[in-house]
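Student: structure here, sequence nowhere to be found:
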């Protein structure tokens, strides 16, 4: 957390450090003396006029932070949530963020590892060996990073190879048979070449139980290797080569039943017992009919060249990344075999090139000038198929919706479909999507020292972004292909109108307050033939008058069960299949050194994120394009409007800040008003994701963090974030006009408080005790739920109270042993909730991780 870093850092991932400068120091507390590269220059945190939180390697080690999900417990302005697979993690800074669950959406929060942009969210930090620090930059960062990030940046920095031989090894064992191991070695190959080689292994049994499959789920199984070479042939030239490969093969992610709707009775009947744990969403007891799988490969390489030209420094970073994810999930989250397959195979190839020229003149003017190129290809193959139980499930739904008048077999006969074709096992959607994204930008900043204490800065970033995409989605769902309004079915609809009118009339005559059953109708007709004749005549007249009235179509309730209709694919003659975006983002900043220990700054900055593409089964023509398609007679059955893509995000922030550094304390304060026009909202509706733009979302906020060292060896930290977010205007959300409301999932108050006490014994042995507490005030988890009144979503709240602690004994021979625990109070809450898949009236949710603890042994040499 900001000001809580316990290890001063002197090696920079994005700026070459002078030869011979140490890579790390001791565990003494230095507060704002920590060196960061948030501004693309090596500066102390005190002198960096940017809202940035820094979590050092020591903090990560003491807090047992294993991945970016855990990092939020140290950075209050950051929120991270795990979604339906190990490859889907959503990052939110100051209440802004998106990008998970849809390969066509770049995140609003950019993740960089050693200066290389990671375009998708399957990024780990705890398994990265030789991690040096994590910088979280808050607010738009367009003028410092060539790849625009409209909400903020997470910059992960690892240590460079060293010319002194050394290394480390670490093994940890915890509950759920968790085993993590890391090892690294570094040293010289020659006087001008150094290397480092590292590997990691992370395995854990599942912390949840699948009571239907009788096995644990939500396990962890991942490993990786990483190698580096550092060439320093002269004092002026440094070349850093990095290659890495990591693999994930695990079962993830469970969803508990939050609200048990009327369909639960059907699924219970289908399996002859409980199909969900309907009483306790936090029990970590789930029911599935097959294990979900996540196989993810992530690999790539980069080359960073730093050349010292005296008063100028030239940096080039070239990188190629490949992510291959193959996932399959029992996405109905019941033990009934409703969804037999929900698979996604996604391949992402990314090439980036960045060049920067940075000045270091003695005069009042200095500058940074850069260019950035980004090229990416996305290929995705997906499928969603009906399972063995879906035909019986669909039959029950249709019977319930028609008051018992209809079933699947009757519909197949009446609509001319082959027997057994509706909801047939193995039918559904086969999906293929492609997207190519090319972007380039020119960016830079100029700093002008008006006086020794006052510096004015201006920056700009001009970006061009081009995306081209296509779809090839084929439906084999026979029922969804039927146009229930078609004229060919008019006689059948007329018959149903008549039958329904008779049943309603008899029910009214009998005072039942419902439609009469077939047996009740027959009995009434026999006992009251005259009255029955009148009811039948009225029913027939009503049926004749309404046989062509779409609103009176008795098959209308069945349209909700046409889950997977035919797709209207791109490219086509009516819609564009490309986006072209241009933007000029800019910033102005004034930084003033009030005293040698207090700095203040004021910033205005804009940011930009290009159009995002809806690469999902909810990708539908825009309303204007749909009208043209219908007019041309090219519409597929049940085609509705939606969004193929969302237009760009344009952000701006007004911010003032104060940074103070004293001998025993440090503090940082930021007050800001940040907004995004065109925020790209991505919401699950029960069968797919709807991508739409909010006209404007804004947040007023106050961020404070500080540290104090009241006695030798004790460092106390406090970080607090207050946010007041709202949708200034959001008229076309998935839940209607929600303008003026508070965005879901963004707590008003977030706090991280911690303490680290280090005691050194005679002889040099040290004992280190650390504890930290993370709090988030109660907040509505989701903006709305399709099919539910607003009050249901408003009743679903999340409050976070998490306690973490560790104790480490560091011996003088480089050996360390310790114990650690996360979420020690076993606090339980839901991270995300969503409508249950194809189960109207039910809600599912992802629970947080339970208490974990373990022991660690570490050796450094």
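Tutor: Received it, and whenever you're ready, just let me know what you need. This is a predicted model, so every value here is computed, not measured. Numbering: from 1, shown residues only.

Student: only C-alpha atoms for contact and neighbour calcs from this point on.
Tutor: Will do.

Student: which residues in the stretch 151-300 of the chain form strands?
Tutor: Along the stretch 151-300 of the chain, the segments classed as strands by DSSP state E, counting those that start in this stretch run 152-158, 166-174, 178-188, 193-204, 208-210, 215-217, 220-231, 237-250, 256-259, 285-286, 293-308.

Student: adding another structure so you can compare the two:
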């Protein structure tokens, strides 16, 4: 029996009361089924549901696309609580996401994509993010809530032919719901522990026979998971707001014009990394964390990170405002469709951090507020020539500017913490107190490209697909760090390598902590990407493919400071890094059987990257954010499997797994891990000391060839099921259901050079839901995430505060639970 409007209104009113939010009506659009899908009852009667994707810039079944890809629809995202990319990783084992704050975020696919560590504005991701065909140049968008979307496609492996120069690891293709010419709406509200409140809603309908509009909103709030005893507040909270509107003009069946805009704001008290452990380095014992802490009579509020307490004394903020507008024109003309996508986007980042990770006034500020704008234009033509040839050809332009106003300021505890205790200056707090570096950073990035891909059906079963892209990139930047300190006569002076105070002992000491720098790096180059895929249909529902791709990630420039030479001059050779050059081989098998009730897809891949762009640290205190360097060669290879089954309309299940073997094939001059750093650097025939022995000699650099790449687990799995049973509640016909989603990843390294202190042990997370939904779109369910309250780290960070042995960590979310109510019409 259909739910009445009165009953539906009562449910929505109850949901509003529970979540203390004011949702706007929204709508569901039926989209493709994904593993673990819990689509509505009507879809459940269709075990042969076809998953439609646009991975090759045209709509087609995912099983016909010779690419390793995963598709998650809006129903799965909602039911599993996957409201952003971070949550999405728990459904897709080959996808990794690391974030210590929105700016310092990285998305990797198969372990590749971005250097592990703090972000450097002068390089780009190796995983492209596309929202409604618009390339997003900053990965900060991945920290935002999904807003009124239809589905998310994750394409694994190089996608440079169609998705751009910097998709050497893959692409994430996000498709929003379109304006509808039928009035529809949807509202969802959630309340949970940790004061979790979330509301998502949208409404769509016609304004005329040729004009339709859609509007969506999403808000998320949650109390922080870490208690700061210094301020009496919970930090690392969630505070997100997103708005999106779109207008569709369809004057004829052959022309569609879509104007869209979005605004997103985050303003949490975030993001603290807290004491995780101490790991002895080769620094003298009196300059390591235990001795330094004892000198101040200081101890962290807890030595167990999972007590979830900290005492950081600097202001914390992660205010991020991101948005933009796009105009998409689709015109069916001739044998295909001409598409133009014009877009402007902006990002305003206003952070506050505590980068000494303690309650001591060592470093008061390390903040890099920045403003970004980007403009993109793509024009492409996609179509078919007869029954044998499909094609896509186009041009793409990208222009980006970033302006950053950085500041680093030292406090009263800096002298004792950062200067050698044998120095008479270490006991004088005034020497480093008030030492300030003001960093002005500018960046301009221009890119133009022409691309094409051809799909030739040689026979009904054999298809040959070549693709090519030619790209030109130009990057220019400037880094100007002006350092001001107090001279021994008590006057404020510029800290420099020349001038009347250059040899003042206070200025010399300050220069060793924060050195002034000015340099103007630049990079420009042409590059050619190409690929060739052979696809063969073995049987109606079995397709095999093989791919070779030559891809690249454009070169970059260092915009976070570089090491100085002995005379204090910046090492200009470190001002830029060469492009990554990628050779990728892949074979795959896509199958369906049991009357298409079961799907099994397999992929094997081998990726080698020369001149891999790695983020490194050289131990100089002034280069806190690290800089870039090229590793000689890395290799990633592995096997992936995705299986889903729906034996009846009552039950569905899925399991996905990935084995990934990864290593630096050649990196002979890498930075050393903390246990092999901090001591006096060897010279001549001297032999480095044992790891972790205070006062031992340290190597100038380390050969880490053969070691793990950071952030990659050898094994990763996602798995789950859902069972439903028809029931009638208060006269409403529907289904009671129970679902489970779990994921596991094995041990991985959390440092660019693998350290004995920063390996993160493997862990498994389990999420459950129990609910009731009706044929007419009502869905009510209770959920629990990390049900067994597993204690795990998302990241560990070494080299904090000058290699004192302090390891800071970011604990993963504890057990959370709540109730969700959704209704659509």
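Tutor: Perfect, I can see it now. Please read these numbers as outputs of a predicted model, since none were measured by experiment.

Student: what's the TM between chain one and chain two?
Tutor: Comparing the chains after superposition, counting by TM-score structural alignment, normalised by the length of structure 2, produces a TM-score of 0.84; 737 aligned residues with a C-alpha RMSD of 2.9 Å.

Student: circling back: redo the strands of the stretch 151-300 of structure 1 as TSV? Include mean neighbour count and distance to residue 853 of structure 1.
Tutor: As requested, the strands of the stretch 151-300 of structure 1 are exported to TSV (neighbours: other C-alpha atoms under 10 Å; distance: least, C-alpha to C-alpha, whole Å):
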stretch	mean neighbour count	distance to residue 853 of structure 1
strand 152-158	25	25
strand 166-174	18	5
strand 178-188	20	9
strand 193-204	21	12
strand 208-210	20	16
strand 215-217	18	18
strand 220-231	20	15
strand 237-250	20	20
strand 256-259	24	23
strand 285-286	24	21
strand 293-308	20	25
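
Student: what's the closest of those to residue 539 of structure 1?
Tutor: Each of the strands of the stretch 151-300 of structure 1 was scored for nearness to residue 539 of structure 1 using C-alpha to C-alpha, and the closest is strand 256-259 (38.9 Å).

Student: so which bit of structure 1 is the biggest helix by length in structure 2 matched to?
Tutor: The longest helix of structure 2 (DSSP state H) is helix 5-19. Using TM-score structural alignment, helix 5-19 of structure 2 corresponds to no residues of structure 1.

Student: and the angle from that helix to strand 196-206?
Tutor: 140 degrees (axes from the mean of the first three to the mean of the last three C-alpha atoms, to 10 degrees).

Student: helices or strands next to helix 5-19 of structure 2 in the packing?
Tutor: Using 3 or more C-alpha pairs under 8 Å, 6 or more residues apart in numbering; DSSP states H and E as the contact criterion, the elements in contact with helix 5-19 of structure 2 are strand 184-192, strand 196-206, strand 816-824.

Student: the second one vs structure 1, average distance?
Tutor: It stands for strand 196-206 of structure 2. Following the fit onto structure 1, the mean deviation recorded for strand 196-206 of structure 2 is 0.7 Å by mean C-alpha distance after the TM-score superposition for structure 1.

Student: in structure 1, what range does that strand match?
Tutor: On structure 1, the counterpart of strand 196-206 of structure 2 by TM-score structural alignment is residues 178-188.

Student: list of residues touching that stretch?
Tutor: With C-alpha atoms under 8 Å, 6 or more residues apart in numbering as the test, stretch 178-188 of structure 1 has contacts from 127, 129-130, 161-173, 194-205.

Student: off-centre distance for it?
Tutor: Once both centres are worked out by C-alpha atoms, centre = their mean, to the nearest Å, stretch 178-188 of structure 1 turns out to sit 29 Å from its chain's centre.

Student: kindly report the same for stretch 456-473 of structure 2.
Tutor: Offset of stretch 456-473 of structure 2 from its chain centre (C-alpha atoms, centre = their mean): 30 Å.

Student: coming back round to it: rebuild the helices and strands packed on helix 5-19 of structure 2 as TSV, extending it with distance to residue 262 of structure 2.
Tutor: Below are the helices and strands packed on helix 5-19 of structure 2 laid out as TSV (distance: least, C-alpha to C-alpha, whole Å):
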stretch	distance to residue 262 of structure 2
strand 184-192	19
strand 196-206	13
strand 816-824	22
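
Student: rewinding a little: would a markdown table of the strands of the stretch 151-300 of structure 1 with distance to residue 383 of structure 1 be doable?
Tutor: Putting the strands of the stretch 151-300 of structure 1 into a markdown table (distance: least, C-alpha to C-alpha, whole Å) gives the following:
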| stretch | distance to residue 383 of structure 1 |
| --- | --- |
| strand 152-158 | 33 |
| strand 166-174 | 37 |
| strand 178-188 | 33 |
| strand 193-204 | 29 |
| strand 208-210 | 24 |
| strand 215-217 | 23 |
| strand 220-231 | 25 |
| strand 237-250 | 20 |
| strand 256-259 | 23 |
| strand 285-286 | 24 |
| strand 293-308 | 14 |
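
Student: out of these, nearest to residue 24 of structure 1?
Tutor: Ranking the strands of the stretch 151-300 of structure 1 by their distance to residue 24 of structure 1 (criterion: C-alpha to C-alpha) puts strand 152-158 first, at 11.1 Å.

Student: what segments of structure 1 are helices?
Tutor: Counting by DSSP H, one finds helices in structure 1 at the ranges 57-62, 68-71, 263-271, 390-401, 408-414, 490-509, 518-527, 529-546, 623-631, 790-795.

Student: circling back to that earlier point, nearest to residue 662 of structure 2, out of the helices and strands packed on helix 5-19 of structure 2?
Tutor: For the helices and strands packed on helix 5-19 of structure 2, proximity to residue 662 of structure 2 was assessed by C-alpha to C-alpha; strand 816-824 is nearest, at 33.4 Å.

Student: if we can go back for a sec, show residues contacting the longest helix of structure 2.
Tutor: Residues external to helix 5-19 of structure 2 that are found in contact with it (C-alpha under 8 Å, 6+ apart): 22-23, 187-191, 197-199, 778, 821-823.

Student: could those be laid out in TSV, adding distance to residue 748 of structure 2?
Tutor: As requested, those are arranged in TSV below (distance: C-alpha to C-alpha, whole Å):
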residue	distance to residue 748 of structure 2
22	42
23	41
187	39
188	37
189	36
190	33
191	34
197	33
198	32
199	35
778	41
821	37
822	38
823	41
